[in-house]
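J.: The following block contains a protein sequence and its predicted model.
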Amino acid sequence: MTRKLFYDDAYQTSFNSEVVKKGIDDNGRNYIVLKETAFYPTGGGQPHDTGTINGKSVIDVEEVEGEVRHYLEGPSIEMEAIVGHIDWNRRFDHMQQHAGQHLLTAVFEDQLGYKTKSFHLGKELSTIDLDTKTLTTEEIQKAEEFTNQFILVNRPIHTKWIKDPEELLTFTLRKDLAVSENIRIVVIPEIDYNGCGGTHPKSTGEISALKILHIEKQKKLVRVHFVCGNRVLKQLNKKHEIIQKLSSQLSTPQEQLNVAVDRFLQTTKHLEDKVDELTTKAIQFEAKELFLKAEPLSEQFLVKAVFQDRPIHDLQNLAKELVTTRSNLIVTLVCKQQDKILIVCARTDDVDINLNIVLKAVLPLIHGKGGGRPSFVQGGGENVLPSEELMKLLIETIKSTGS
């Protein structure tokens, strides 16, 4: 089994080693196994390191069947001796997030009584899942405040290998160990004692800061999204840019943005209501115009219309307006759009025709789908027939269905 140097010194980012195995995994990816490595493989909620080996990019690192596989970009390395370099920025970022999680987990459990069930270190945000159904704003603020206090006191972070199982009895571990040998624990004196194989800084002060961004419910758990260290500054810069832009667009100082946004939303709601009112009136007027062009069809009247690039809800509202204000009426509307064609058909209750049968008869001709009630149907398909031809087929089907 490869000896993992990252366990011994998270700050070791350059190393020499030897290739002991080369291979190709089931997905066709080239990998090598080294006698010793400083690359951290994905595990324990923490992503893998990246970097280079003899100048080739390391794009993934996994522990498979007891060996640490380094997946390389391009062909595997021919030389036996290698020089490895870890991407320090990525490594230190992961160290900050992982150590921050230890503190946050300790605070939630010791101060609030909520145990952490899982941890995930993401590309931009990290999360822990707490064993609780609810979490109040006051509890979030308390957890964040206590965690940052622990960061400021700059406690040392130690790692220790346990050879004698009885030695574990001297530590109050936060959770049960996942292994029974090669046990490594992370110690933050008087704060956290935990079995962990991840990378961490030398002290809590190097975490710099922690910010809880938001929470979300996950079945019987609460998921807490947070960032540490340099990610806090990135989040601050991102949000500051957004606030500055909004402040400029609304011609409002930052302190008054919430008032300006509320006023903007109220104005928008008023305008939307006005648009809806005017649209309804326009639909009513259009329905009257179409009814004047109604054609006799057996014992009923038929309103037909072909449109270009009208939204489906316009067709629906138009058909509903026609059949709710008239009697003995059938409505067929067809609308051609860029890559599809729409159909809406409706009838008044005094007309004995099942429009579902009509629609199902023509849909195969346009490779379409649709359905509805016997008195109101809608559907759509590929734009493979001219609108006028599709309308003609609809009317012929209505005639044959009603006869």
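T.: Ah, there it is. This is a predicted model, so every value here is computed, not measured.

J.: Going by C-alpha atoms from here, please, whenever you check contacts or count neighbours.
T.: Fine.

J.: Show me where the stretch 101-250 of the chain has its strands.
T.: Assigned by DSSP state E, counting those that start in this stretch, the stretch 101-250 of the chain shows strands spanning 116-121, 126-130, 158-162, 183-188, 192-195, 210-218, 221-228.

J.: closest to residue 45 out of those strands?
T.: strand 116-121 (4.5 Å; C-alpha to C-alpha).

J.: Check what contacts that closest one and list those residues.
T.: Strand 116-121 is contacted by residues 44-47, 94, 97-98, 101, 105, 108-109, 126-131 when judged by C-alpha atoms under 8 Å, 6 or more residues apart in numbering.

J.: hmm, try it at 10 Å
T.: If you take C-alpha atoms under 10 Å, 6 or more residues apart in numbering as the criterion, strand 116-121 is touched by 43-47, 94, 97-98, 101-102, 104-106, 108-109, 126-132, 174-175, 221-227.

J.: got the buried residues for it?
T.: 116, 119, 120, 121 (16 or more other C-alpha atoms under 10 Å).

J.: relative to strand 221-228, how tilted is that strand?
T.: 40 degrees (axes from the mean of the first three to the mean of the last three C-alpha atoms, to 10 degrees).

J.: By residue count, which strand of this structure is the longest?
T.: The residue-count maximum for a strand in the chain (DSSP state E) belongs to strand 14-24.

J.: Which residues in it does the neighbour count mark as buried?
T.: 14, 15, 16, 17, 18, 19.

J.: Check stretch 204-224 too.
T.: 204-212, 215, 221-224.

J.: Tell me which helix or strand residue 33 sits in.
T.: Using DSSP states H and E, residue 33 maps to strand 30-34.

J.: right, I mislabeled it, should have said residue 322
T.: Assigned by DSSP H and E, residue 322 falls in helix 312-325.

J.: ok, residues contacting that helix?
T.: With C-alpha under 10 Å, 6+ apart as the criterion, helix 312-325 contacts 279-280, 282-288, 290-291, 303, 305, 307, 329-335, 342-349, 375-380.

J.: hmm, 8 Å instead?
T.: 283-284, 286-288, 291, 329-333, 342, 344-348.

J.: For the buried ones among those, write the corresponding PyMOL selection.
T.: A single PyMOL command is used to select the members of the contacts of helix 312-325 judged buried by 16+ other C-alpha under 10 Å:
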select buried, resi 283+284+287+291+329+330+331+332+333+342+344+345+346+347+348
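
J.: Show only the entries of the contacts of helix 312-325 found in strands.
T.: 329, 330, 331, 332, 333, 342, 344, 345, 346, 347.

J.: For the closest residue in space to the first one that isn't next to it in sequence, give me its contacts.
T.: Of all residues not flanking residue 329 in the chain, residue 301 sits nearest, at 4.9 Å (C-alpha to C-alpha, 6 or more residues apart in numbering). The contact partners of residue 301, by C-alpha under 8 Å, 6+ apart, come to 294, 295, 328, 329, 330.

J.: another one to put next to it:
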Amino acid sequence: MTEELYYTSAYISEFVAKVVDCRKCEINPSKAQASEMQASKEQASKEQASKEQASKEQASKEQASKEQASKEQASKEQASKAQASGNAETSKITEASNSQDMYEIILDKTAFFPEQGGQGSDGGVLEFEDGAKRAQVLHVSISEQECDGKMNEGDNLDGNAGNKPDKHFAMIRHLVDREIPVGTTVHGVIDFSHRFSNMQQHTGEHIFSGLVCSRFGYDNVGFHLSDSEVTMDYNGPITQEEIKEIEAKANEVIWQNLEVLCEFPEESRLENIPYRSKKELTGDVRIVTIPGVDICACCAPHVLRTGEIGLLKVVGLQNYKGGVRVYILCGKRAMDYLNKEHEIVSELSGMFTTASENVITAVKKLSNANSELKQELSEATSALIEAEVKEIDKTLENVVLIKKNLDSNAMRKLVNLLTADHSGFCGVFAGSTAEGYRFIVGTSNKDKDCREIANMLRTQFGAKGGGSAQMVQGSLKTDDIEAVVDAIK
């Protein structure tokens, strides 16, 4: 850009008018204009320098961000490796016993959670120092013993909802699949997949129970956590719709990724904490807090943040002892359950050639059609029975018939029709040699007792069943049903 472009068009016109020979003159700015031009150049230079500085700072920030991401990834990988190894813990065998190929040991310290408070125990392995041997941990239990002042580290874990008693201490016992001598050093490796699943279920239960308590004022009076189900018992009624609302709120809490706090507060502070507990506790009490949701005394392992639960799904509700029992699944268990449900719905959708949302309508339609067919079949069967009874010689005293396919109602109707025309024992056997036979035997004669027939069938043919003098029913298996019929006749 030439210097002439800095001048206004008016200035240029005035300057050109004053020159004698425009072909020989040079256009030069005044001092003020030159100063103005210099300032403009300096401003442009500063702006350029500022842009370069901003660019450098941005590059520095991006580099720092990459380094931080790299550190976080390395931390995650390290945590993943630690998790995969089950957080191995070195311990020594202090006691050992065995009975009928079952081996029980006690460690000087342990990271294995014992079965207690409605929750199953951890599993895993004990690895020997030489790395050549290992023992499977089949079960872990806890038992209280009188305190002798020699408690081992880890031995004071107790199952009383987070309480460590003053006069007793808890002994953790490990059931293993092989004998391990006292004094052996081992590495305890927890099955973390199983542990983490239990953590998801248990923290999920705290969230659900906390919400039930805050909304209805009900207590969780029963809790069971196994490998297949999680149940909570509440001492008050809750409707299906209310359960759905609690479930939705519980998942909101999970997705908020709240911190789960575990602590042993001082006794003076503990007195002012409104925590849930099934009984009065003293001494050191472990409190598990989910801010704004639940405060509960608990000794079990929990997730660090609610987001680790992932998902909570209610899978069952039933009335129980004046209250309700709720069945839930959390985390991977919930996903597995929903995947299975999805497979079922998808298969039904294919069978009925309809969209998933229309499957229920299609099933109801099929069920109604089936009921109508059953009614028609029942009416046809009844007509056939009546026709068959009319053809039987009424001079016969005892009548016994063998049928392949008759339901209980049809069998009973047939016996009633027969006893109206015959004075002896009238019976019907329905079934086959392969599947066995169901039978009904009746009489209208007050001088006869059908229980005699039942006793005879039980004694001679191993039948099961019973009844009254007028009618007995039961079942039996036989390769010679004709022999059974002849015995009655």
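T.: Nice, I can see it. Keep in mind the model is a prediction, meaning the values are calculated, not measured.

J.: so what number do they get for TM-score?
T.: For this chain pair, the superposition-based TM-score is 0.82 by TM-score structural alignment, normalised by the length of structure 1; 374 aligned residues with a C-alpha RMSD of 3.0 Å.

J.: On the three-state scheme, the residue nearest to residue 329 of structure 1 is what?
T.: Of the three states, residue 301 of structure 1 takes strand under DSSP: H, G, I helix; E, B strand; the rest coil.

J.: and the lengthiest helix in structure 1, which residues are buried?
T.: Using DSSP state H, we find that the single longest helix of structure 1 is helix 257-291. Of all the residues in helix 257-291 of structure 1, those buried under the rule 16+ other C-alpha under 10 Å are 257, 260, 280, 283, 284, 287, 290, 291.

J.: could these be laid out in TSV, adding distance to residue 29 of structure 1?
T.: Rendered in TSV, the data for these read as follows (distance: C-alpha to C-alpha, whole Å):
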residue	distance to residue 29 of structure 1
257	51
260	54
280	60
283	61
284	64
287	64
290	65
291	68
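
J.: Residue 142 of structure 1: which of those is nearest?
T.: Residue 142 of structure 1 lies nearest to residue 257 out of these, by C-alpha to C-alpha, at 26.7 Å.

J.: mind checking how far the closest one is from residue 272 of structure 1?
T.: 22 Å (C-alpha to C-alpha, to the nearest Å).

J.: Neighbours of residue 394 of structure 2, how many?
T.: When counting by other C-alpha atoms under 10 Å, one arrives at 15 neighbours for residue 394 of structure 2.

J.: and if you look at residue 75 of structure 2?
T.: For residue 75 of structure 2, the tally of surrounding residues (other C-alpha under 10 Å) stands at 12.

J.: what lines up against residue 469 of structure 2 once you look at structure 1?
T.: Residue 469 of structure 2 maps onto residue 374 in structure 1, with residues paired by TM-score structural alignment.

J.: picking up where we left off before, output the contacts of residue 301 of structure 1 as a markdown table; include the columns distance to residue 401 of structure 1.
T.: As requested, the contacts of residue 301 of structure 1 are exported to a markdown table (distance: C-alpha to C-alpha, whole Å):
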| residue | distance to residue 401 of structure 1 |
| --- | --- |
| 294 | 20 |
| 295 | 18 |
| 328 | 16 |
| 329 | 15 |
| 330 | 13 |
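
J.: so residue 140 of structure 2, which of the three states?
T.: strand.

J.: how far away is the equivalent of it over in structure 1 from residue 47 of structure 1?
T.: Mapped onto structure 1 by TM-score structural alignment, residue 140 of structure 2 lines up with residue 61. Residue 61 of structure 1 sits 9 Å away from residue 47 of structure 1, taking C-alpha to C-alpha as the criterion.

J.: Please enumerate the shared neighbours of those two.
T.: Common neighbours of residue 61 of structure 1 and residue 47 (C-alpha under 8 Å, 6+ apart) are residue 41.

J.: Might you report the residue contacts of residue 226 of structure 1?
T.: 125, 126, 127, 210, 211, 212, 213, 214.

J.: any idea how far residue 73 of structure 1 is from it?
T.: According to C-alpha to C-alpha, residue 226 of structure 1 stands 32 Å off from residue 73 of structure 1.

J.: How about residue 99 of structure 1?
T.: Distance from residue 99 of structure 1 to residue 73 of structure 1, by C-alpha to C-alpha: 30 Å.

J.: okay, those two: which has more neighbours?
T.: Using other C-alpha under 10 Å as the criterion, residue 99 of structure 1 and residue 73 rank with residue 99 on top: 25 against 15.

J.: got a list of what residue 126 of structure 1 touches?
T.: Contacts here follow C-alpha under 8 Å, 6+ apart; on that basis residue 126 of structure 1 touches 97, 119, 120, 225, 226, 227.

J.: Map it across to structure 2 for me.
T.: Match for residue 126 of structure 1 (TM-score structural alignment): residue 230.

J.: go on, residue 110 of structure 1?
T.: For residue 110 of structure 1, the residue aligned by TM-score structural alignment is residue 214.

J.: Over to residue 242 of structure 1?
T.: Looks like residue 242 of structure 1 aligns to residue 344 there (TM-score structural alignment).

J.: Pull the number of nearby residues for its match.
T.: Neighbours around residue 344 of structure 2, by other C-alpha under 10 Å: 12.

J.: Which pair of the contacts of residue 126 of structure 1 spans the longest distance?
T.: The distance between the two most remote of the contacts of residue 126 of structure 1 (C-alpha to C-alpha) is 12.7 Å, for 119 and 227.

J.: and the contacts of strand 116-121 of structure 1, which are buried?
T.: 45-47, 94, 97-98, 101-102, 104-106, 108-109, 126-132, 174, 221-227.

J.: aligned partner of residue 284 of structure 1 in structure 2?
T.: By TM-score structural alignment, residue 284 of structure 1 lines up with residue 386.

J.: In contact with that match, which residues?
T.: 414, 417.

J.: Might you report the residue contacts of whichever residue in structure 2 pairs up with residue 47 of structure 1?
T.: In structure 2, residue 47 of structure 1 lines up with residue 120, judged by TM-score structural alignment. Shown in contact with residue 120 of structure 2 (C-alpha under 8 Å, 6+ apart): 114, 225, 226, 227.
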